[in-house]
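Q: model the structure of this input:
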Amino acid sequence: MCADTADKTAPDYRDTLFLPQTGFPMRAGLPKREPEWLARWERIGVYNRLRETAEGRPPFVLHDGPPYANGHLHIGHALNKTLKDFVVRSQQMLGHDSRYVPGWDCHGLPIEWKIEEQYRARGRDKDEVPVNEFRAECRKFAEGWVDVQREEFKRLGVTGNWEDPYLTMNFDAEAVIAAEFMKFVMNGSLYRGSKPVMWSVVEKTALAEAEVEYHDHQSHTIWVKFPVVRAPAGEAYWPVEEDPEKEDASRRAVAALKAHVVIWTTTPWTIPQNRAVCFNPSVSYGLYKVTQAPEGNWAATGDVLFLADALAEDVMTKAKVEAHERLRDVTAEELSGMVLAHPLRGVEDGRGEWDYDVPVLPGDHVTDDAGTGFVHTAPSHGADDYEVGRRHGLPMTYNVLEDGSYRPDLPLFGGAVIFDQKGKEKDANKRVIDKLAEVGAMLARGRVKHSYPHSWRSKAPLIFRNTPQWFAAIDVALDDGMDEHGATIRERALKSIDTLVEFTPKSGRNRLHSMIEARPDWVLSRQRAWGVPLTCFMRETGPGEVELLRNAQVNARIEAAFREEGADAWFNDDAHERFLTGIEGVTPSDWTKVTDILDVWFDSGSTHAFALRDRPDGIWPASLYLEGTDQHRGWFHSSLLQGCGTRGRAPYEGVLTHGFTLDEKGMKMSKSIGNTVAPEDIIRQYGADILRLWVAQTDFTADQRIGPEILKGTADSYRRLRNTLRFLIAACDGFEDAEKVAPAEMPELERFMLHRLTELDAEVRAGYGRYAFQTVFQSLFQFCTVELSSVYFDIRKDTLYCDPADSLRRRACRTVMDALFHRLVTWLAPILVFTMEEAWLERFPGEDSSVHLQDFPVTPDWREGGDLTARWERIRNARRVVTGALEIERREKRIGSSLEAAPVVHVADAELRALLEEVRFADLCITSGIVLTDAPAPEAAFTLDDVPGVAVVPAMAEGEKCARCWKVLPDVGTHAHEAVCGRCEDALA
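A: Below is the predicted model:
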């Protein structure tokens, strides 16, 4: 029916029709109206009311991974918080007491860096400012951004306990973080070690792996000759002197022979710290002689070189050697007995700094994929190097200072700088290379572009640097009595991953497991000011050795002070005496207060303690942690280590990860490129529900794309869904329970819609239960726009508008519409929080009314015996053939409306033909009549290839057009109201 095409000469019966009535507008106006709903939810206290009514339900707690309180939200924040909101709301509506306490990470270098920038702009020196004054400015900066981000998160429609979030800088939180750290002191896992760590010369602090990202970097690459000074006795190709008094003469003789082991490195600045050269016993090695080389070349004629066979040709090419020969095989046993000289041994003005032997040692980390097959080893500047040094007792060096410069008194290179305070390469590499060339130790040099570690904050390249740091040992049996899942942190973590945690997607399990399996001890200390300090005292017991004070009374004093004053108490002048004086068996002067700051990943890793364990609205362990895939090495990782160290297991039962957000072309977003998409811009143009709909439509487990064209498509999907809701709300106008019809009395079409609701109910609950939001939305969107708008609503418009008010068919239809409304609006409420609230209030207004106070309705088992879905699939396929034939008739202007037609439908299958007769097929096809026949279809009949056995011959309906329902029927003109059909006559009566 369409009122604007009515016959102008016929009586006007529009007032007798049940035309749709609704205040739910077609245009949503979301940017303007959403803040009104936010204010309403805050006014009626939706979150708190849910807590009151949900008492006694099974709890579900999504623990919020704390965003950093520094800057406006980006699209990754919006994706993350929206996904969390989907979880929290859907779990509540599934019947849980679903609690969500948002939180913020407030300590750490980025905030400290911002305050330092402000100082530099004002000409102030941070080191001249009292530490607690500096910390107060950091706290104020963080507070400001917490307030900004809180409002931005709320604008996304995210529900939660916004009035009482957790902050890592709250005094109670700082007290708990310190208490959690002191458990590591007490259980024996904390120790001070001197080993190489990732070091930022820009930020002047050690970094955790989670704070490191890898970018392409162009490095120097050099091939360096290490002279052979001693070898196993009995070998003829170098002289052997076992008499120590003749050692110098022996070395001169070896030098004359020019026998060298060649190493290759991309960090020339580490050569002054070399203490060994490593080889791999499983690699094939040979002794090579240069037989022809250009005059003045670094590789000279007569040089004898030890090289891996697989790399020898490449080395000779790089060294510009014109001809060479392989003298013989070199065995692992021969290499193991070899001793080299440092290439700077005896250098003028070296003051004996490098006059030591360099052993050749076996190492599995050596390969013959690149280089020479021999690896220069500086235990103070590499992870593998350190392990080799530890196994073989090699000495550590302390040549590189915190700012990336060599110690001033280092011969030849004192004061040289590796990277400056902007992360730019300075003179250290060049000075080392030049000196090696000067003493004849260089064989070749070049440049290489490779993946290199950078700070994710400053974006500057890092160095491995040996410094005394505090570590949590992850392979030491802990003295804490929590051995159910293992004795060490690593054992507990791996057991948790294997048996206690559900991962979504499953691949997250393997990623985290491999990281825990291979990780070294946890570096806990940072050389900064803004954060929770390492609340412990130590005393020296020997060179490089310390003893920790383990005293429960001292720990209790510290924790109490932090609850009262925050972590600033540690930096007060009286802290030493305050915490140690009057403790039995403790002499304050014997102990030194540690002043390092805890790794901020320990802060966030401890949040489970004060946000779950200690809060009345928390449970432990958390039901779910949800963050991006980068948090396998970040928050998931640190929380796992921390929980295993203090509670014996993972602090979570589930881990859900999402990918990163890219632009429409699949490129990483960058302000410099100009392809970023800001959440506030999307909300300003479209509204938050469109942003939330984009999240629901994506496969969040992979990387997602967003941009103007994608958002246009999302907005179009929203409009289609909104139109479905609008029709549904209008169809339910004035509906009351007294109107309801029992399913058994309904026409089969209505029974089929109830059947589909039962199926969808199971799909929706299962989908939300496994966090498959894309699956949930796509199922509901397909149902709304195809099964409802294009089929059911289209078919039943005539019934809703024209049937008598008390007709069984109309009442049955409205009963189904009411059931559809209650389910669709609640099922979609976790996703489209604003739109579903608007729809709910359109039917159920009231100050205390809200769809977000509802659960998903209990859906009866409306499924019928037999395969009703397959039965209606056959009916709908036959309908497609009819509508396809009529579409051609409309296009050719042979008919204006499908109601002018009464096609002949040839159905070969008797069962299908009987089925179509049973369901009043003409009504389903929106025609005034249909003739079903088993006669063979004429050749010109319309068919569809995928619906065999059904053919349609269009025909005009016989009779006159009803002025009320517009069907063309033979009985029009035979009733009291001459212009209407029999059904409409009854309705008018």
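Q: switch to C-alpha atoms for all contacts and neighbour counts from now on
A: Noted.
Q: by residue count, what's the longest strand in the chain?
A: With secondary structure taken from DSSP state E, the chain has its longest strand at strand 212-230.
Q: from the contact counts, what lies against the very next helix or strand once past that one?
A: Later in the chain than strand 212-230, the nearest helix or strand by DSSP states H and E is helix 247-257. Contact partners of helix 247-257 among helices and strands, from 3 or more Cα pairs under 8 Å, 6 or more residues apart in numbering; DSSP states H and E: strand 212-230.
Q: tell me which residues in the strand it packs on are buried?
A: Using 16 or more other Cα atoms under 10 Å as the test for burial, strand 212-230 gives 212-213, 215, 219-230.
Q: do the same with stretch 549-564
A: Quick answer for stretch 549-564 (16+ other Cα under 10 Å): 549-551, 554-555, 558-559, 561-563.
Q: and it, how far out from the chain middle?
A: Chain-centre distance of stretch 549-564: 37 Å, with Cα atoms, centre = their mean, to the nearest Å.
Q: can you check stretch 195-210 too?
A: The answer for stretch 195-210 is 24 Å, by Cα atoms, centre = their mean.
Q: now show me the structure for the sequence below, then we'll compare the two:
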Amino acid sequence: MTDTAEKQDYSSTLYLPQTEFPMRAGLPQKEPEMVARWQEMGLYKRLRASAAGREKFVLHDGPPYANGNIHIGHALNKILKDVITRSFQMRGYDANYVPGWDCHGLPIEWKIEEENYRAKGKEKPDLKQPSAMIEFRKECRAYAEKWIGVQSGEFKRLGIEGDFDNPYTTMNFHAEARIAGELLKFATSGQLYRGSKPVMWSVVERTALAEAEVEYHEVESDTIWVKFPVQHVDREREKACISQYFDFVQMNSELAASERATAEAAAKIDGASIVIWTTTPWTIPGNRAISFSSRIEYGLYEVVSAVNDYGPQPGEKLVLAETLHRDCASKAKIELRPIRKVFSDELATIICAHPLEALGYTFPVPLLDGDHVTDDAGTGFVHTAPSHGREDFDAWMDNVRALEARGISTKIPFTVGDDGYYTDEAPGFGPSAEGGAARVMDDNGKKGDANKRVIEALIAANHLFARGRIKHDYPHSWRSKKPVIFRNTPQWFVYMDRDLGDGSTLRSRALKAIDETRFVPAMGQNRLRGMIEQRPDWVLSRQRAWGVPICVFADKDGNVLVDDEVNARILEAFEKEGADAWFAPGAKERFLGDAHNPDIWNQVMDILDVWFDSGCTHAFTLEDRPDLKWPADVYLEGSDQHRGWFHSSLLESCGTRGRAPYNAVITHGFTMAEDGRKMSKSLGNQVFPQDVMKESGADILRLWVMTTDYWEDQRLGKSIIQTNIDAYRKLRNTLRWMLGTLAHDKGEEIAYADMPELEKLMLHRLAELDKVVREGYDAFDFKKITRSLIDFSNIELSAFYFDVRKDALYCDAPSSLRRRASLAVIRKLFDCLVTWMAPMLPFTTEEAWLSRNPSADSVHLEQFSEIPAEWLNPALDEKWGKIRQVRTVVTGALEIERKDKRIGSSLEAAPVVHVGDPALFQALEGQDFAEICITSDITVVADEGPADAFRLPEVGKVSVEPKLAEGRKCARSWRITKDVGSDPDYPEVSARDAAALRELAALR
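A: From the prediction side, this is the model:
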């Protein structure tokens, strides 16, 4: 070829890719423009209109809290929800997403007090005054409204599509009326009752406090170790445990039969004491149990010597955690001799006497297995006073049914009053005691004499093991800066085990509903079931100001007024005025009317727990909106919501409707830093979605969500973001190449029967992928879909099909069936890939779709393509599997030639391929194997090949001899062929290219 011929530019005669779809995405700039476009075109309403009449699919949004910017957990959660609703919308459903917000509760109340009062040096108003209460609630409402607006914008920036113009909120007047109505259903059906539980209580301020109102300061406290005498043990269980222990001892040592008998006799727990440790001696009068852990190993020990003024003496037997007995011995200044192990089966049967039995504490003290017990410090046993601690209360309530079955009273005492003094339910320390009532704390927050008097009583009873002082963090009120105490106070509960009139209970209904619900992942079912099986009665009340009130009237004994007319007046007022109506002047008389004496009925001023609010969202959202339906198809939240929203929604719905408000529950884990540690401000390892969107774009964040095992905890950081950026670029380049190639597409349809085998293979792959994608969306397995699409794009398309077909697409004549069929297939590939990915990458797919279809409205108004059944062709897939096996040996051989610089491009090669396997050789018959291998020529021989030929161990009986192509290089296609110059009109190109040039010239 002459230099002139080589320099002639044939690019204008090639069908090279042409597109304005840029390689660099520029997502941070483009995405906000798309959000604005969707808003302007009314995409949400267009979606609803296009889906009118279809079967509804409803994912009910678990409401985030309206009190700050969104964090990475919000982003993960909302992206997952958006992908689900979009995927069902594009598969023939009316999938309406209605976002919601939780607006009531302490965090907002706390912020108002902090920003509007403490920061300004103002006193919080007296909320017992109706006008002050209503004004304070208005401030809370305005605060929540502000953050709903902020979060809405942030969610939309993530690409979330939904009814943001008409969301649901728990503070909407209609919602507050419906929440009140749901509460009244529990009240009128007899499921609501007044009981008690411990709360943090400020003696100084005479009020209950929530955790957010508490700060921790270091204090020095009395600490005591106390002996609880063993009163009863199951003798058969004790005998079996002793035998089990000494069988082990005898197996591992020389223990004579006579020695064993003596040791077994001494190993009985008769006369022993269980030792507990506490930093609150004043709670001992409230003790009702001792908690242990079946995960801890315990031992029975005998005191062999003692140097102390009080405490254990030689000959006493004690039960302690094995890892802590030496430390305990040091505290009591004693020496201990181990006798034997004490097993958890044995501990569970033990009943102790109270150490202050002589003062009137004559009730049994059982041992309870508790998850909260550790052997980090103390004795391995936890003194359990259900009046004075959350874990103590939970441990007690978790065992109520079992304790009642054993004949043990489960009444929780009120040992300390709101003024910090002991009551008469603390014998020996209350008002009737000699010297009057002891006091835990005075009005100035100073320590009273309770600890001193309790310790003295324990010494007098010979049950104090040891005492000391300890520095530790202790809760204080942020207002008074004074310590708080835990004390039992009246609260409102819903029964879990009361017969509901049909033989069922709230617990049994909830358990049945769990069995009828689909859980993704499946383990969520057992988790929720375990919680429902063990949970105590449902506590509804909070002593707060901002929320829906427990709008009932009760007499002095806690009996609830049941009157339909009273309830109707309450609900009508709430619907018109919101829950503020309950606190308005004259509300009591207004609602009671003339039929009830206001002196008999007390207006309950407690606020409903916000979990009850959110547990009712199914009622005022799913049931009341005609664009939704009840029950929801799916609830999706973080795994912590087994204890939260899934849980409260289940109980609320089962209590009022007899079934769950959802058909399926999906859970996701939490996002950790990329080193696996929890994200925290102090560690500086937080990732903010706003930063990711600003730097890389929302689609990168969405791709990360799609590629994670979201059911487990995920990790996120700079390197993980970069990995997703790299994966995104490859996907984008695949779309870009298809768009560029389809610039030459005339939209011609090619009959399936007329298509070349390679195109039929790609359609087969599409049919397979269609099944993977649809099943993946049904299973909510987005990682499987994403992985399949990425692999298909990178391996099947970019590295194989596109590579093989580029020569035909760029160089073939306009009339070439091969070229036209390939364009038709790429058109199908593009349509399928873009619509399949649209739920996951809404911005990128919209950009690509509009680049391909400038007159279209949005890819999100499209449906997934229907795939003809004839495209599925397993036999063809099997055949091409063999062809590609041989191809891997060829490409492996050529790679070595390139590496050793014997060739620069595979088009310089014309290898000889030896195929000794008849099945592989048969698969190659009739194929243009040179095109498949992207070489200028190729020779396939049916033999084993020479010994020095290139081979791959994984492909048997195939070898390759690298050869250089013979002929001249075509100036248009760059293939080296012997027919270059065979057409005198086009002397610089091959015969194929000459024919294409002649056809192109004729078209012009």
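Q: got TSV for the buried residues of stretch 549-564 of the first structure, with distance to G605 of the first structure and secondary structure too?
A: Shown next, in TSV, are those (distance: Cα to Cα, whole Å; DSSP: H, G, I helix; E, B strand; the rest coil):
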residue	distance to G605 of the first structure	secondary structure
L549	24	coil
R550	23	coil
N551	24	coil
V554	24	helix
N555	20	helix
I558	20	helix
E559	18	helix
A561	22	helix
F562	19	helix
R563	19	helix
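Q: from the residues you listed, which is closest to E960 of the first structure?
A: The closest of those to E960 of the first structure turns out to be R563 (Cα to Cα; 87.1 Å).
Q: that closest one corresponds to which position in the second structure?
A: Here R563 of the first structure is matched to E575 in the second structure, going by TM-score structural alignment.
Q: same check, this time on N170 of the first structure
A: Using TM-score structural alignment, the equivalent of N170 of the first structure in the second structure is N172.
Q: I figured its match hits G578, correct?
A: Yes. Using Cα atoms under 8 Å, N172 of the second structure makes contact with G578 at a distance of 7.4 Å.
Q: find the centremost residue of the second structure, please.
A: By Cα atoms, centre = their mean, the mean C-alpha position of the second structure lies nearest to G638, the distance being 2.3 Å.
Q: contacts only, for that residue.
A: For G638 of the second structure, the contact set (Cα atoms under 8 Å, 6 or more residues apart in numbering) comprises 77, 667-670.
Q: pipe those residues into TSV and attach neighbour count and distance to R509 of the second structure per row.
A: Below are those laid out as TSV (neighbours: other Cα atoms under 10 Å; distance: Cα to Cα, whole Å):
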residue	neighbour count	distance to R509 of the second structure
N77	22	29
T667	23	22
H668	23	26
G669	18	27
F670	19	30
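Q: mapped onto the first structure, which of those hold?
A: Contacts conserved in the first structure for the contacts of G638 of the second structure, using both residues aligned by TM-score structural alignment, their matches' Cα atoms under 8 Å: 77, 667-670.
Q: could you look up the SS state of I875 of the first structure?
A: helix (DSSP: H, G, I helix; E, B strand; the rest coil).
Q: map it onto the second structure.
A: Looks like I875 of the first structure aligns to I883 there (TM-score structural alignment).
Q: okay, the match of R563 of the first structure and A545 of the second structure: tell me how far apart.
A: Applying Cα to Cα, to the nearest Å, the value for E575 of the second structure to A545 of the second structure is 19 Å.
Q: also H764 of the second structure?
A: H764 of the second structure is 63 Å from A545 of the second structure, where distance means Cα to Cα.
Q: cool, and V520 of the second structure?
A: 37 Å.
Q: when the two are compared, which one has more neighbours?
A: Between V520 of the second structure and A545, A545 has the larger neighbour count (other Cα atoms under 10 Å), namely 23 against 18.
Q: and the strands in the stretch 851-989 of the first structure?
A: Taking DSSP state E, counting those that start in this stretch, the strands of the stretch 851-989 of the first structure run over residues 904-907, 931-933, 950-953, 960-961, 968-969.
Q: and the helix or strand hosting V303 of the second structure, what does it pack onto?
A: Applying DSSP H and E as the criterion places V303 of the second structure in strand 298-306. Helices and strands touching strand 298-306 of the second structure, as assessed by 3+ Cα pairs under 8 Å, 6+ apart, comprise strand 317-321, strand 334-342.
Q: okay, buried residues for it please.
A: Using 16+ other Cα under 10 Å as the test for burial, strand 298-306 of the second structure gives 298-303, 305-306.
Q: map the residue nearest to the centre of the second structure across to the first structure for me.
A: Residue pairing (TM-score structural alignment): G638 of the second structure is matched to G628 of the first structure.
Q: quick revisit: quick one: contacts for the match of N170 of the first structure?
A: The contact partners of N172 of the second structure, by Cα under 8 Å, 6+ apart, come to G578.
Q: then the one 3 residues further on?
A: Neighbour list for A175 of the second structure: 169, 617, 620 [criterion: Cα under 8 Å, 6+ apart].
Q: surely it is within a helix?
A: Yes. Applying three-state DSSP, one finds A175 of the second structure inside a helix.
Q: K671 of the first structure is in what secondary structure piece?
A: According to DSSP H and E, K671 of the first structure maps onto no helix or strand at all.
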